[in-house]
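Trainee: Have a look at this fold, sequence not included:
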């Protein structure tokens, strides 16, 4: 602006008056110059200014408005107002041009609002500028919004002499009274008797409205007359091109009618008021934001303290849990060792020849991962042998999971073995892993596999071939590493011939075959088993071990035990209830007493177990021959009646050379 002022000064005479009018506007007074002379000066300024370069990257243009003093005109400021109107037209037409005021032109809204304040009278203008600067200084003296509103309204009343002043701010689509005061710096609790039409029109148009005299001006709303208002002014409050409020003043006194100077002063002041209100609002928002931030920081600090306390508590709990976990690991290792000891096949009770053959077979497969198929009647200890195989294998540190295939419906068995995903069927409210996943790394024992449906056999075969399992309702394959031990009380080859069992699955399962002897096939183990069960239950009950009389033991050894070891164990449990120090024959179940004796009637039973062992071979041979004769030498029917497998019966026939004796006969 200084460089521009120097340029304009070089373009005029010494007798001419150059002044900066405001912001980027300058005023040049040319004494003793007519309109044509003023036009030449303006054109020279315009042409020379266009060729100047104030900064390398800055291009400026100039617009000039021209007006002359009309002869006999009583107000010099009117000439300045006309020049301002011409300048305003130049800007509206695109700028960078010279426009001269011509008679008959209508006044344009939006030109310089200071025209009405500065009149050319030095004394009066000095007073006006002092009033304006004083008002601006007061307006900018506070950032408290409520205090600013009171101060603004009081200043307006003081300067304009209005009866009252109302400041209204936009809230949404409504104008809300934020402050209303009257003469004497008094607040108006209830604001009535003012025209609401005028403020809303100013808010809508963004243009000031002034009613100098309601008695003269036409087209006013009825409320203006009914409220007996004499003079009204209403100006907009604008920020960034948007009207966000209005200032309304009115007067009922005849002697205090507003004029153009009052409106010009109020418009000039309203700009500063708008800036101050925006700043106060921002200050208030920042203050509230700072308070919220402070509160948030205090809350954060409090939360941090709570978090520290919680962390300390969690650390203490974590330490306790770590100790508990360590102890649990110790207990788990102890339990694992106990399981390995308990299910070691060396602890399986039995010293008979069939059991010795079983032990030798278990020795051979203990370190192998091959599938095993266990044949055995109910109660012969199939699961016990399966666990013994697992706990002697390399998989001993991983779980062994057991499932009875005959006890579960097919649709449920699939979910149990393979798992399911949420929504796979009614009631599947969450994902669930199957037994294959639980047994991963370990062993899966499938009991009564001969009762599995063909459809289920097909799905099981697929898992065994792919070593992948798919949960019910999902196509995602999960890798599994599981050793399969299956057990059945049915002869699988017969089921294959009857198309009730898949041959390919049979060969998958029957890599190693184990046939468990029935208890009647190893009678010499009965005294050992009885002694074992008596010791266990006496220890559990904390009592002395009862002694078995020779007569009672004879009945126990002679009985056929269709339920095998499980039936014998249940009988011992019963004897612990009814017998005291000595178990006598009358303590035994009635069916044992009734069915004993006829089985080995051809061999004298002595009370000594050693004598039974010596007589065992003769007894077995005689017993088998009698059974074969009773069943017409049918191997399958004889084996079923004896409660042994066909394979076992074949081995006994070969051992005792019974077939050779048949041929001789």
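Mentor: Nice, I can see it. Keep in mind it's a predicted model, so treat the numbers as computed, not measured.

Trainee: C-alpha only now, for contacts and for neighbours.
Mentor: Noted.

Trainee: now the strands: where do they sit in the stretch 101-250 of the chain?
Mentor: Remark: strands assigned in the stretch 101-250 of the chain by DSSP state E, counting those that start in this stretch are 164-171, 174-182, 186-187, 209-211, 231-239, 242-251.

Trainee: Ignore what I typed, I meant the stretch 501-650 of the chain.
Mentor: In the stretch 501-650 of the chain, the segments counted as strands under DSSP E, counting those that start in this stretch are 512-515, 547-548, 582-583.

Trainee: Tell me which of the ones you listed lies nearest to residue 635.
Mentor: Residue 635 lies closest, by C-alpha to C-alpha, to one member of these: strand 512-515, at 16.7 Å.

Trainee: roughly how far is the closest one from the heart of the chain?
Mentor: 53 Å (C-alpha atoms, centre = their mean, to the nearest Å).

Trainee: can you check stretch 497-515 too?
Mentor: From the chain centre to the centre of stretch 497-515 is a distance of 50 Å (C-alpha atoms, centre = their mean).

Trainee: Got another one to weigh against that:
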């Protein structure tokens, strides 16, 4: 039996197919076209150079009237036209290249090709022929199961079967250029987005640390604002002085983020936390193999801060040998890493801070005199909280808002007795202690008010709360009773009758209780809330 396979075909179909070659619908040259596109993609990793050639093939060989390649930025959710032909300026600007402008978004969302056909029709809407008036189709560019963009085109077809072939052809092209599209997005769109994000974060940090955002309006803190404004524009070394918890690091950040080098790094080193044997390595870095455990080269804080600012917190805790090395950096702006011999030069601004009296340390010989004068170029003393007057209340309100939001509570105010306690306390821990006190009070609060009995025992002074130290039931009841009386008198503007009615007491009963706690109704007719409370 003859093994020859006989192929048969319809002569009419062949004639029809061949005749369409004259209208540009012949696909007998599809393989050369695909080969050309594959060569383009292999030889031009730059998508921007490849796309004009690919679009040229679509326009000249496939006879497309309009076409475009879009890319999708998954972080912003935006779709933009990377290259196109046959579009007017309005379509390029809007990103739409057909009346059905949502086709591209549908393809990006679904990851599947979309085809829209428009056929000739008579006045009654009946199809006149199989001829497609126009066809609009869009295929996704997919790599590693992620949609990177689309290829879309529009064409008039004499032969409807060629529409399916063109969709398949562009799908192949999309697959070919997908790796280049991903590389382009990573190197361009993602890079630009990351740069924008970095600038946004820098701007947010600058806004956060600008002097006007350091809470407080008292005269002492206003003086600090003025000094920050003057020194920030320079590169002078700054020495920030003040008790523990006053916010020295906040001042250092305010100086950096308002300086000409605000775009540079801000590196903080807590000198008090540096072990003696590691302090030099942490500040100045070390070379590989310079000591046991030095498995690789390490850049210290000064090298990391190159082009920006280094903040040396608690600089008074450094040992004398490290002080000598720090002095050289201040003088020459260069140093050697531990185990190294090559000088490392840095352009860095130095801000130091301490809660110790460096002048006394110089007299005792525990701090180098020459280093002290090098650091003390522009001193700023941050006042303790007890010297900032009404800033205590301003800060307390700020912390209440922050911690109530963080804990999901809706605390609206601090009661008058609690305010009296906050104002009367001496705050040895300064702003940091106040912050911790308010956080604790927000946790303990059971309504929308911070009450006196929500404050820690260290603030429960007999003069303010009518109680002694301790948390006994009797003390708690007395504190609550005192606060309710004060709140009622405050609400009634010092009218005993109205206050008694609010509390459900007679004027006589309320008078007895006011006398017990040393409360005078006259105090509540004053406009100054700090005068509300017991008589001296």
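Mentor: Thanks, I have it. Note that the coordinates shown come from a computational prediction; the quantities given were computed from them, not determined experimentally.

Trainee: Give me the TM-score for this pair.
Mentor: Here the TM-score for the pair of chains, by TM-score structural alignment, normalised by the length of the second structure, is 0.54; 309 aligned residues with a C-alpha RMSD of 3.0 Å.

Trainee: can I get the strands of the stretch 101-250 of the first structure in TSV with distance to residue 487 of the first structure and mean neighbour count?
Mentor: Shown next, in TSV, are these (distance: least, C-alpha to C-alpha, whole Å; neighbours: other C-alpha atoms under 10 Å):
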stretch	distance to residue 487 of the first structure	mean neighbour count
strand 164-171	84	22
strand 174-182	87	18
strand 186-187	100	14
strand 209-211	104	19
strand 231-239	90	25
strand 242-251	89	23
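
Trainee: Adding distance to residue 457 of the first structure as columns, could you present the ones you listed in JSON lines?
Mentor: Putting these into JSON lines (distance: least, C-alpha to C-alpha, whole Å) gives the following:
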{"stretch": "strand 164-171", "distance to residue 457 of the first structure": "77"}
{"stretch": "strand 174-182", "distance to residue 457 of the first structure": "79"}
{"stretch": "strand 186-187", "distance to residue 457 of the first structure": "95"}
{"stretch": "strand 209-211", "distance to residue 457 of the first structure": "96"}
{"stretch": "strand 231-239", "distance to residue 457 of the first structure": "83"}
{"stretch": "strand 242-251", "distance to residue 457 of the first structure": "81"}
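
Trainee: Go through those strands and name the closest to residue 460 of the first structure.
Mentor: Nearest of those to residue 460 of the first structure, taken as C-alpha to C-alpha: strand 164-171 at 73.9 Å.

Trainee: Please tell me which residues of the second structure that closest one aligns onto.
Mentor: Alignment of strand 164-171 of the first structure against the second structure: no match, by TM-score structural alignment.

Trainee: what distance separates that strand from the centre of its chain?
Mentor: On the basis of C-alpha atoms, centre = their mean, strand 164-171 of the first structure sits 49 Å off its chain's mean C-alpha point.

Trainee: Also stretch 309-320 of the second structure?
Mentor: Centre-to-centre, stretch 309-320 of the second structure and its host chain are 29 Å apart (C-alpha atoms, centre = their mean).

Trainee: That stretch: end-to-end distance?
Mentor: 23 Å (C-alpha to C-alpha, to the nearest Å).

Trainee: Ok, stretch 378-396 of the first structure next?
Mentor: One end of stretch 378-396 of the first structure sits 26 Å from the other (C-alpha to C-alpha).

Trainee: any idea what residue 126 of the first structure aligns with in the second structure?
Mentor: Residue 126 of the first structure maps onto nothing in the second structure, by TM-score structural alignment.

Trainee: check contacts around the closest residue to residue 381 of the first structure other than its chain neighbours.
Mentor: Spatial nearest neighbour of residue 381 of the first structure, chain neighbours left out: residue 565 (7.3 Å); criterion: C-alpha to C-alpha, 6 or more residues apart in numbering. Taking C-alpha atoms under 8 Å, 6 or more residues apart in numbering as the contact definition, residue 565 of the first structure lies against 379-381, 519.

Trainee: rewinding a little: of the strands of the stretch 501-650 of the first structure, which is nearest residue 342 of the first structure?
Mentor: Closest to residue 342 of the first structure of these is strand 512-515 (C-alpha to C-alpha; 20.6 Å).

Trainee: Where does the closest one end up in the second structure?
Mentor: The aligned range for strand 512-515 of the first structure is 378-381, by TM-score structural alignment.

Trainee: how much does the matching stretch stray from the first structure?
Mentor: Averaged over the aligned pairs, stretch 378-381 of the second structure sits 0.8 Å from the first structure after superposition, using mean C-alpha distance after the TM-score superposition for the first structure.

Trainee: what does that stretch contact?
Mentor: With C-alpha under 8 Å, 6+ apart as the test, stretch 378-381 of the second structure has contacts from 224, 227, 231, 236-242.

Trainee: What of stretch 395-412 of the second structure?
Mentor: Contacting residues not belonging to stretch 395-412 of the second structure are listed as 215-216, 413-414, 431, 434-435, 438-439, 442-443, 447-450 [C-alpha under 8 Å, 6+ apart].

Trainee: Same check on stretch 195-215 of the second structure?
Mentor: Stretch 195-215 of the second structure has contacts (C-alpha under 8 Å, 6+ apart) with 225, 228-229, 250-251, 253-255, 257-258, 262-263, 391, 394-395.

Trainee: Please check the residues you listed and keep the buried ones.
Mentor: Neighbour-count burial (16 or more other C-alpha atoms under 10 Å) applied to the contacts of stretch 195-215 of the second structure gives 225, 228-229, 251, 253-255, 257-258, 262-263, 391, 395.

Trainee: Now do the same for the residue most central in space within the first structure: helix, strand or coil?
Mentor: Nearest to the mean C-alpha position of the first structure, by C-alpha atoms, centre = their mean, lies residue 430 at 17.0 Å. Assigned by DSSP: H, G, I helix; E, B strand; the rest coil, the conformation of residue 430 of the first structure is coil.

Trainee: Now check it against the second structure: what is it aligned to?
Mentor: By TM-score structural alignment, residue 430 of the first structure lines up with residue 296 in the second structure.

Trainee: what about residue 117 of the second structure, helix or strand, and which?
Mentor: With elements taken from DSSP states H and E, the one containing residue 117 of the second structure is strand 114-121.

Trainee: Buried residues of that strand, list them for me.
Mentor: Buried residues in strand 114-121 of the second structure, defined by neighbour count with 16+ other C-alpha under 10 Å: 114-115, 119.

Trainee: could you say what helices and strands that strand packs with?
Mentor: Counting contacts by 3 or more C-alpha pairs under 8 Å, 6 or more residues apart in numbering; DSSP states H and E, strand 114-121 of the second structure is packed against helix 103-110, strand 127-143.
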